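Asks: just a sequence and a predicted model for now, questions to come.
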Amino acid sequence: MFRLFNRKKSKRPVQDWELVLMYKTLEKLPTEFEYLKRQIEADIFASSLVGYSASYPDYVAFSYADGISAFERKREHGYKITNIKVRDIGGSKTFMYVIYVHNGVITGYSIHGLKKQIIDVISADTDAYVKEFYADDNEDYESLKRIISKDDLKLIKPENVYKLNLKGRVFYHIEDLEDGDFIGIESNGQICKITHDPFEIILLKENLAEILSM
């Protein structure tokens, strides 16, 4: 059983419970996050900085040992994995847990409101997790988030998203097809296929998961 230090700005070794909680949480997430587990297995996290930011008092930042370069993905959009619930030992209180990733590497985590409680490291509830990309990476993607469901959002790569105006209607490009055609989502949430030659906007009846699996 482990406790967080007081919320003063201080650098300390990474504690076992932090890594075990994160690893056990990642085990419950889809395989797209498998590469984050390998970072924990490689023991690249050297220390934690507590009280890193007055604006984000719950944020704990990691610093790294040698070997971080093997895991960096310089072209990958930064994101955080949110809407994860963890409990204290005994299950009397629930906290929101967030994992932060930048350039493909875990940069830290936060447990909102945690003080002297002891976290159950296998308690993570990831059923409603959200992969949330940072707003400054793609403003069009951020706009799209207000239009579609969280489940549909998980199916979309933010680097594929950009806004365009077609015949006075606003669409968000989602996925390229052959011959310049693509799948788009209109600003009203309707999913369409846009063809290049001839130019047509075709309303699709299937849900997004079915469309992207075709």
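Replies: That came through, no problem.

Asks: please make it C-alpha for all contacts and neighbour counts, starting now.
Replies: OK.

Asks: enumerate the positions of the strand or helix carrying Tyr35 that are buried.
Replies: Using DSSP states H and E, Tyr35 falls within helix 34-41. For helix 34-41, the neighbour count (16 or more other CA atoms under 10 Å) marks Leu36, Lys37, Gln39 as buried.

Asks: regarding this structure, what is its longest helix?
Replies: The residue-count maximum for a helix in the chain (DSSP state H) belongs to helix 16-27.

Asks: spit out the contact partners of the most centrally placed residue in the chain.
Replies: Among the residues of the chain, the one closest to the centroid is Lys131, at 2.7 Å (CA atoms, centre = their mean). With contact taken as CA atoms under 8 Å, 6 or more residues apart in numbering, Lys131 is in contact with Tyr79, Lys80, Ile81, Thr82, Lys154.

Asks: redo those residues as JSON lines? Include neighbour count.
Replies: Output for those, formatted as JSON lines (neighbours: other CA atoms under 10 Å):
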{"residue": "Tyr79", "neighbour count": "20"}
{"residue": "Lys80", "neighbour count": "19"}
{"residue": "Ile81", "neighbour count": "20"}
{"residue": "Thr82", "neighbour count": "18"}
{"residue": "Lys154", "neighbour count": "14"}
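
Asks: structure two is appended below for comparative analysis:
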Amino acid sequence: MFRLFKNKFRTLKSWEIDVFRELLDQLGVEYKHYIAQLNFIEKVGINRSDIPNLISFIYPTSFYKKFENHKVYNYILENLIIKDLHSTRNIVITLYFAHNIFLGYSSDLKYSTFECDNKNIFYGDIKKKVWGEEGFRLIKKYLTSAELKHINRSEVYISSIEGVEYFHLKELSDGDFLGVNNNGVFFIVTHDPLEMKEITRVFACHILQFGNEPFN
């Protein structure tokens, strides 16, 4: 069954442009090229998805020929915290990217009830997560078919630590997790203190199957 959406559109607001220019600039070099894409947005769609409070960007057809790149995987950035300009509320923002295109954003508040302050953006708890089946597809490079059987697809996302990206494979206790880097090396990443402990593949397989149970 298909869900029908009302045609709810508006133009991109000036505060949204200011916020995303600042945000994409501060996120680093790999995000700066998305700033130019803001100039191509013709309008935005409101709640035209099953994703709650989604604001989706609508570009002209010619835009996709210039920017779209199917070699770039789809991902989201979660847990961006931005202050409401007119109150003391924190707004939790998620950004959506697919095939090198900035698709839009969602928030934990209804879209018409806030205005983000571009001078009060907090980046400390951001999580970069591959979107849909992308994460599972990407980790197939590093795991065997037997190991993949023990992966919960919903737990797979990319965590950037000190400029290095790790695939989050399994949540452990106290915020720790089992990860693998782009070289196929396994780590236990501890939360407090923040450390990356390299482990053997055998130990990693044990954790995938049995979690934190003692390893003999």
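Replies: Great, that's in hand. As the structure is a computational prediction, the values presented were derived from the model and not from experiment.

Asks: and the TM-score between these chains?
Replies: For this chain pair, the superposition-based TM-score is 0.64 by TM-score structural alignment, normalised by the length of the first structure; 172 aligned residues with a CA RMSD of 3.8 Å.

Asks: helices and strands around the helix holding Tyr35 of the first structure, which ones?
Replies: helix 16-27, strand 105-111 (3 or more CA pairs under 8 Å, 6 or more residues apart in numbering; DSSP states H and E).

Asks: if I look at whatever residue of the first structure lines up with Asn53 of the second structure, how far off is Val101 of the first structure?
Replies: Alignment note: Asn53 of the second structure maps to Asp58 in the first structure; criterion TM-score structural alignment. Separation of Asp58 of the first structure from Val101 of the first structure (CA to CA, to the nearest Å): 16 Å.

Asks: so His102 of the first structure makes contact with Gly78?
Replies: Yes: the pair His102 of the first structure / Gly78 is scored as a contact, 4.3 Å apart, by CA atoms under 8 Å.

Asks: residue range in the second structure corresponding to stretch 15-31 of the first structure, please.
Replies: Taken onto the second structure by TM-score structural alignment, stretch 15-31 of the first structure occupies residues 13-29 there.

Asks: list the buried ones in the host helix or strand of Glu142 of the first structure?
Replies: Using DSSP H and E, Glu142 of the first structure sits in helix 139-145. Using 16+ other CA under 10 Å as the test for burial, helix 139-145 of the first structure gives Asp140, Tyr141, Glu142, Leu144.

Asks: how many other residues sit next to Lys119 of the second structure?
Replies: 13 (other CA atoms under 10 Å).

Asks: so what does it match up with in the first structure?
Replies: Going residue by residue (TM-score structural alignment), Lys119 of the second structure aligns to Ile122.

Asks: can you point out the buried residues in the helix or strand Val202 of the second structure falls within?
Replies: Val202 of the second structure is located in helix 201-210, with elements delineated by DSSP H and E. Across helix 201-210 of the second structure, burial judged by 16+ other CA under 10 Å covers Ala204, Cys205, His206, Ile207, Leu208.

Asks: from Glu27 of the first structure, how far off is Pro57 of the first structure?
Replies: As judged by CA to CA, Pro57 of the first structure and Glu27 of the first structure stand 27 Å apart.

Asks: brain fart, Ala135 of the first structure
Replies: Counting by CA to CA - Ala135 of the first structure and Glu27 of the first structure are separated by 27 Å.

Asks: Asn103 of the first structure now?
Replies: For Asn103 of the first structure relative to Glu27 of the first structure (CA to CA), the value is 21 Å.

Asks: my read is that Phe97 of the second structure contacts Leu103, right?
Replies: Yes: with contact defined as CA under 8 Å, Phe97 of the second structure and Leu103 form a contacting pair (5.4 Å).

Asks: follow-up on the earlier one: what's in contact with the longest helix of the first structure?
Replies: 1-2, 33-34, 36-37, 40, 99, 120-122, 124-126.

Asks: that helix vs the second structure - mean distance after superposition?
Replies: Once the two models are superposed, helix 16-27 of the first structure sits on average 1.6 Å from its counterpart in the second structure (mean CA distance after the TM-score superposition for the first structure).

Asks: and the angle for that helix with helix 34-41?
Replies: Going by axes from the mean of the first three to the mean of the last three CA atoms, to 10 degrees, helix 16-27 of the first structure is angled at 160 degrees with respect to helix 34-41.

Asks: can you give me the strands for the second structure?
Replies: 9-10, 43-46, 54-58, 75-84, 90-98, 101-107, 116-122, 127-130, 157-161, 164-171, 177-181, 186-190, 195-199 (DSSP state E).

Asks: once aligned to the first structure, how far is the third one on average?
Replies: Just to be clear, that refers to strand 54-58 of the second structure. Superposed on the first structure, strand 54-58 of the second structure shows a mean distance of 0.8 Å to its aligned residues (mean CA distance after the TM-score superposition for the first structure).

Asks: could you give the angle of that strand to strand 90-98?
Replies: Put simply, strand 54-58 of the second structure runs at 40 degrees to strand 90-98, going by the same axes, to 10 degrees.

Asks: would you mark the buried spots in strand 54-58 of the second structure?
Replies: Leu54, Ile55, Ser56, Phe57, Ile58.

Asks: as JSON lines, those residues with distance to Lys110 of the second structure would be great.
Replies: As requested, the buried residues of strand 54-58 of the second structure are exported to JSON lines (distance: CA to CA, whole Å):
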{"residue": "Leu54", "distance to Lys110 of the second structure": "9"}
{"residue": "Ile55", "distance to Lys110 of the second structure": "10"}
{"residue": "Ser56", "distance to Lys110 of the second structure": "14"}
{"residue": "Phe57", "distance to Lys110 of the second structure": "17"}
{"residue": "Ile58", "distance to Lys110 of the second structure": "20"}
